[in-house]
Every structure is written in structure tokens, then in C-alpha cells.
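Student: this one's sequence-less:
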């Protein structure tokens, strides 16, 4: 792509239309019932230093469960109750056991139930660092582990080229299709998990918060007995038979706190990759987690400049320069995947079924607004958008957590604003901006 045309019309707005032609759209959903395996094993992660009696719920209704298929009803095997699943899991010959905890309601409930029932001797909680998660979610998981006095382990080791920030500058942001979502799951969750598990000799048992009742995809992917073996390790889903109301009842009866991120975003926020996302989430991030908003806007600036300079892997990826763009065409068709089931991306399954509108009437990020300007309004620079909108440029390249660095920066800004008599930095900026208006 020539640098003489700063804003090619092929990527002027979230849906890929030229500037001024975009209107709010609803995109069809895709069923994510497949999944993919880990790619080649990356370097082994170092074992992190650990940060340092609930009642059983009623079993599911007696009798066979039924699932309707049009005019037909299939008699399906009854899903095993939680205590039976855990008893069967304990009987499995395993050497280590971890509870997978994303920060969402189900995974935290399953981990707490397993711990309180003492059915499985847990080595600790295991949280996957996706590289694109709201850091407050990891903080919340750490507090819940501390409440029980159980170690927390973080798995986030992946190859440099698998880092989210690196991949979007090659392929653009993922869209609303199962191919893109599958590749995000592989790089963001599965490869760090497999790298973590490679440290251990013998079989590992992983406790999952998956329930069969939460979506059609989970009904198909979670076994009725709640136990399966993948990549040589066992997964047990003690809540396989629980309904969302039963999960809420357990949390209420046991006084389990809610993740504030989940209450705002309606998912744990552990992975904000943008696949099947609603772009309006950026407005919520801007209001509640400005450091996360600033990071995503910075990534948009990088991707836009990559597209302007012809650095994306394919010209067709120029449509994918905005986070949660909602395009339903495939992004990584040249990537190799297989059929492994995904059990760690509940939020995306929920969004697929929600048929959310991802188009917006007004730009949400400054990068999106700048894309709608005429070419002659912008200087011809290969780093135009990064220079204007990428706040991560001031962060050293060897920094392992730019999002956390941004969070500390915003916290410091809030502290300064408080000392000056403002509620927070946003109030201070609004007043300064209004005073500077002619």
C-alpha cells in the first residue's frame, strides 16, 4: 500500500466500508463448536511463586434429560451430579491437580466447591494470562485464592510471535468468525496452558467451570459424566449439571463476592481479544478501566499504520484495523488448526448467541474518528497514527506488562488529581479542557 494515501477507503470504519458509508449493522453469528490444539510447544514457563465448608447443591432433576431438535426429542443421558463427578475425578490416577480460574462466576464457583468438598487435593488455582486481559480480573482471582489460603499460579508463557500485540500487526484484529476465534484461543490460552503443564511429570487433573446448561456449544462439548482427557491430561467439570440459577444460589449461600469486571462487561475480562466482541465495550472500558481502553486504542494505532504501510500479511486484512470490528470473513485462513475442543472461552460462546450489534453511530476511539478524516487533512507520515495515539511508545520494549504499566500511570494521575481537589483524573481533564476552550 502506498504511503501517499494515509487513509485507504478499504478500512475506513469498523465494518470495512469507506469513511462516511458506515451504518449500524448486526452481524450474523457463527457456532463455535470446534476447537484447536496447541501448536508447537514454546519454551517452558518458570513456575511462578505462589501468591499467598460449603454445602452441596441439590442434584439435577431425576430422570433422563431431553433436548428438542425440531419435532424430535432425543433422550440424552443424565448429567452426573457434582459430588459424583468429583468422586470419579479423585479416583483417576493423577499426580497434580489445579483449578482453572478465569475470574468468571462459573470457574470461581467450581474451584471453591472443589476446595470446600475436599474431594480433590488441589495444588492451587491456575489463571491464564492471555496478554490482553483486564488486570483487575487477575487481582480478583488472587484475592479469592488468598481467602482460602491456596497458592495461585499464573500461566502466560508463549512464543514472541504468538503475543496478541505482535499478531494484530500482522493479521489485524480478530472478527466474528470461528476461525479467528479459534486462533485467539490457541495463542492466548491453550499454548500458555500446555507450556505450564509441561513442567510436571505424570498426569495432571484440571478442574473446569464448564457447565452443560450455559450454551448449546457447551452442551455438545462437555461430557455427561463431566470428565474427559485431552493432551494427556484430565479435565473435570463438577458443575456440568448446574444451571446458572444454581451457580448464583451457591455463590449467594457461600458469600462469594462478584468480580467487578464481570458485573460491568458481563464476562470475566480475562481475554479482551475482540473476537465476537461488541465494540460498545470500549465505552465501558473507557469509563471504568481507562488503562485497558488506552492500550486497545494504542494497538489500533499500530495496526492502522501497518495497513497504511502495507505491512499486514495480506491486503484483505486492511478491513480488520479496529478492535471488535465485527467482520465475519475469515482472518487466519492460512493458519493450521485441528479439532481439539475449546473449553476456556465461555464468554465468546455467549456473545455468539446474543447477536450483538457491533456497528456504532459515533466513533468510540480517537483512532476510529481519525480514520473518517479526509486524506488531505492528515500529514503523510508512516507513523502518523502511532505518533498521535499510541501511548505505549514510552514503555520500554522489554516491559512484560504494558497494560499494568498503563494502569500504574493512570493510578498516579488519579493521585495527582485528588491532591489538586478533583475526584479523579477525568474530572481534572474535563475542567482543564473546558477552561482552554476559546
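Tutor: It's in. On a predicted model such as this, the values are computed, not experimentally measured, just so you know.

Student: From here on, just use CA atoms for contacts and neighbour counts.
Tutor: Noted.

Student: So which bits of stretch 191-200 are buried?
Tutor: 191-197 (16 or more other C-alpha atoms under 10 Å).

Student: and it, how far out from the chain's middle?
Tutor: 19 Å (C-alpha atoms, centre = their mean, to the nearest Å).

Student: this is the other structure I want to compare:
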């Protein structure tokens, strides 16, 4: 049994209203943080985390980062009225139905939505058309070429997700370089990281993580899987009827992105850096137009002489892969921390031989 499964093995035994906690204290948990909580106590702590972040920093805006995933939905639902607007990074690689879901939920809740787009297109990155603008390769060498494997995840994260968020920060705050540090304003990005979702998160996630002019806040960081299930059961429509779109059947209903029911992930980014075996076939079954777009890019890459011209194909040495950012909850961590791939093996999704192929360095 994987370490993650050992931590959550008893979660299914918890009844509604009972307290729950992770068996081990996360390394970055505050003193006194690792205590058993009922769901209502966990909700109270979530609001307290945001209160502390807002009180400790000169905040000019609080933004819910809506990926279209299930955990992200709980963040927005729980903190409705406490954020100023919704941010959704449309990476250009994902399933359009997820972006439509985010748009629909924001409209239903009366929220302002900022749909962000990367400066450089995924297709141009794959085809090697994005030339480095700084460093020793500036002006002549592509920053990446080919479909990404583990080593390309960091590049894809920076280009497709991080860059739009950093640009939004700059546009929101303006140039603060001439201001004294004490007078510089900050914004809050609300995300759905939890200690219990993966071994990587267990080691690295923090409730409040200031980073320059951004304060990353993870209000659900202390929630267990049982807390998440109980919250969904409490707020998502369970009636035996024809559900409204996204299960917004009543005021205050917790929305559901139908994409997550089909492919068990939000589908907002399909860069393929850590694609699991058969993932493109699964995408094609439910969203053939998305798979067709990726396959057309494969053909274009092959015709252009790109070496790594297959989506989900390993590109580069996996030993170069490093943690890429806060918004890729299902991506694999650095070598030796490949907990997602371990879960695929432990649940029978891949064979031990396939697991070994994923985790050994590329030739």
C-alpha cells in the first residue's frame, strides 16, 4: 500500500459529523494545526486561514483560482462573498467544456470572471517557434521543442499557467518597484491544495505562502478526503431527478464539472507532460474534437521534423524534472517522489513493467 493510501485508509470509516485528521503531522503545518476536526470545525479553520492572510498583508484583491476541478469548486463555494473575482487560466490545451463550466458557474453566482490566456501558444511551443528572449540562448534557440515529457513540465507550467497569472498580478498592482517595501500592495490567490491529496502536497503545501506580491492561500490545506466527501454530500444535489446544468439545482448548490465525471480530472490543461497510459484514448472517447486537435498537432510536428512528435511521449531526461508550480495537483513531483505513478501501479492502472519504464531515466 502506498504511503498516501496508508494515510487515508480509514477515511471511509468516518461518519458525517465525526472528527478526522491525517495520521501524520505535515512538515509545514503550524504548531497546533494537526488536530482532529469535524467538517464544521475544518470550515471554521478555512475561514480563519483567509482572515490571517488578509490581516497580515496589505491586500488589494482576493481571487479564486477556478480550474474546473472538484477541490477548486469547494474553495469557491465555501468562500463565496469573500473573493473579489474569479481567475481561470485557459491554457489553450484543455477541454473547452471545462472553461464553459467555469464561465457558467461564475455567471450563476454573479461573480466577475477573468479568463487568462498564455502569451505563447502550446502549439508554438511544441513546434519550437517560441525563441528564448533572455539568457545564452536568446534570439536563436527555442525555449522548448516537441511534446513535453517530465523534463518539459516546468517549461509548460511557466508558459501556460504561471505567465498569465504573473501578468494579471502586474496589471492589477502596477509598477511598485519605486515604492518602499512596506507600502507595496499584494493580491491573494486562493487555491485548492491539500496535505492529504498527494505525498508531494503533504511535504510542501502551506496554508499561507507569501511569494513577492502574491500571497498564495490554501484554505482547504488541512481537509482530509473524508471532509471533502462529507462537504460534497452536504451541498451537492443528490435528488433523483433531471439535474440542472452543472448540478446547480438550487441556490447554494455545489457545482459539478461534468468533465471530471468522465475523465476524473478537470481537463483544463492537457500538455501531456505526465500523461498516463491510454489517456489520449480516454479523452478521445468523451471529447473526440479535443483528441483530434492533439493528433493534428502530432502530424504537424512529425512533418516539421520534430523528434518528440507524439503526445504523452517522454521528451528529455526525467531526472531534470522538478516541482513546477502550485496549480498542477495531479502532476508528478521530482524523482523519488513519483507518488502519482506509484498510485497508478498500486491501483492496477499500469503494470509494474510500465511503472519501471516511467520512473527510470530516459535514454
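Tutor: Nice, I can see it. The shown structure was predicted, so the numbers you read here are calculated from the model rather than taken from an experiment.

Student: TM between them?
Tutor: TM-score for the superposed chains, counting by TM-score structural alignment, normalised by the length of structure 2: 0.67, backed by 273 aligned residues with a C-alpha RMSD of 3.2 Å.

Student: wait, which of the buried residues of stretch 191-200 of structure 1 is closest to residue 167 of structure 1?
Tutor: For the buried residues of stretch 191-200 of structure 1, the residue nearest residue 167 of structure 1 by C-alpha to C-alpha is residue 191; the value is 14.6 Å.

Student: Aligned counterpart of that closest one in structure 2, please.
Tutor: Under the alignment (TM-score structural alignment), residue 191 of structure 1 pairs with residue 163 in structure 2.

Student: Hmm, that match is touching residue 120, no?
Tutor: No - taking contacts as C-alpha atoms under 8 Å, residue 163 of structure 2 lies outside contact range of residue 120: 9.3 Å.

Student: returning to what we had before: please flag which of the buried residues of stretch 191-200 of structure 1 sit within helices.
Tutor: The helices, defined by DSSP state H, take in 191-197 from those.

Student: Tell me the residue in structure 2 aligned with residue 275 of structure 1.
Tutor: By TM-score structural alignment, residue 275 of structure 1 lines up with residue 273 in structure 2.

Student: Give me the neighbour count for that match.
Tutor: Neighbours of residue 273 of structure 2 under the rule other C-alpha atoms under 10 Å: 24.

Student: What residues does it make contact with?
Tutor: 147-153, 312-314 (C-alpha atoms under 8 Å, 6 or more residues apart in numbering).

Student: Any chance of CSV for the residues you listed, columns distance to residue 7 of structure 2, secondary structure and neighbour count?
Tutor: Shown next, in CSV, are the contacts of residue 273 of structure 2 (distance: C-alpha to C-alpha, whole Å; DSSP: H, G, I helix; E, B strand; the rest coil; neighbours: other C-alpha atoms under 10 Å):
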residue, distance to residue 7 of structure 2, secondary structure, neighbour count
147, 35, coil, 29
148, 32, coil, 28
149, 29, coil, 25
150, 26, helix, 29
151, 29, helix, 21
152, 30, helix, 27
153, 27, helix, 26
312, 30, coil, 22
313, 32, coil, 17
314, 31, coil, 22
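
Student: Let me know the closest of those residues to residue 109 of structure 2.
Tutor: Looking across those and measuring by C-alpha to C-alpha, the closest to residue 109 of structure 2 is residue 153, at 33.6 Å.

Student: Looking at the contacts of residue 273 of structure 2, which one is closest to residue 58 of structure 2?
Tutor: residue 153 (32.9 Å).

Student: What does residue 223 of structure 2 correspond to in structure 1?
Tutor: Checking TM-score structural alignment: residue 223 of structure 2 goes with residue 242.

Student: actually residue 90 of structure 2, not the one I typed
Tutor: Under the alignment (TM-score structural alignment), residue 90 of structure 2 pairs with residue 129 of structure 1.

Student: Burial check on its match, number of neighbours?
Tutor: Residues lying near residue 129 of structure 1 (other C-alpha under 10 Å) number 21.

Student: what sits against it?
Tutor: Residue 129 of structure 1 neighbours (C-alpha under 8 Å, 6+ apart): 154-156, 188-189, 192, 270.

Student: go with 10 Å
Tutor: Applying C-alpha atoms under 10 Å, 6 or more residues apart in numbering to residue 129 of structure 1 gives the contacts 102, 135, 138, 154-157, 188-189, 192-193, 270-271.

Student: now the nearest residue to the match of residue 191 of structure 1 once chain neighbours are set aside: how far from residue 262 of structure 2?
Tutor: Of all residues not flanking residue 163 of structure 2 in the chain, residue 118 sits nearest, at 6.4 Å (C-alpha to C-alpha, 6 or more residues apart in numbering). Remark: distance between residue 118 of structure 2 and residue 262 of structure 2 (C-alpha to C-alpha, to the nearest Å) = 26 Å.
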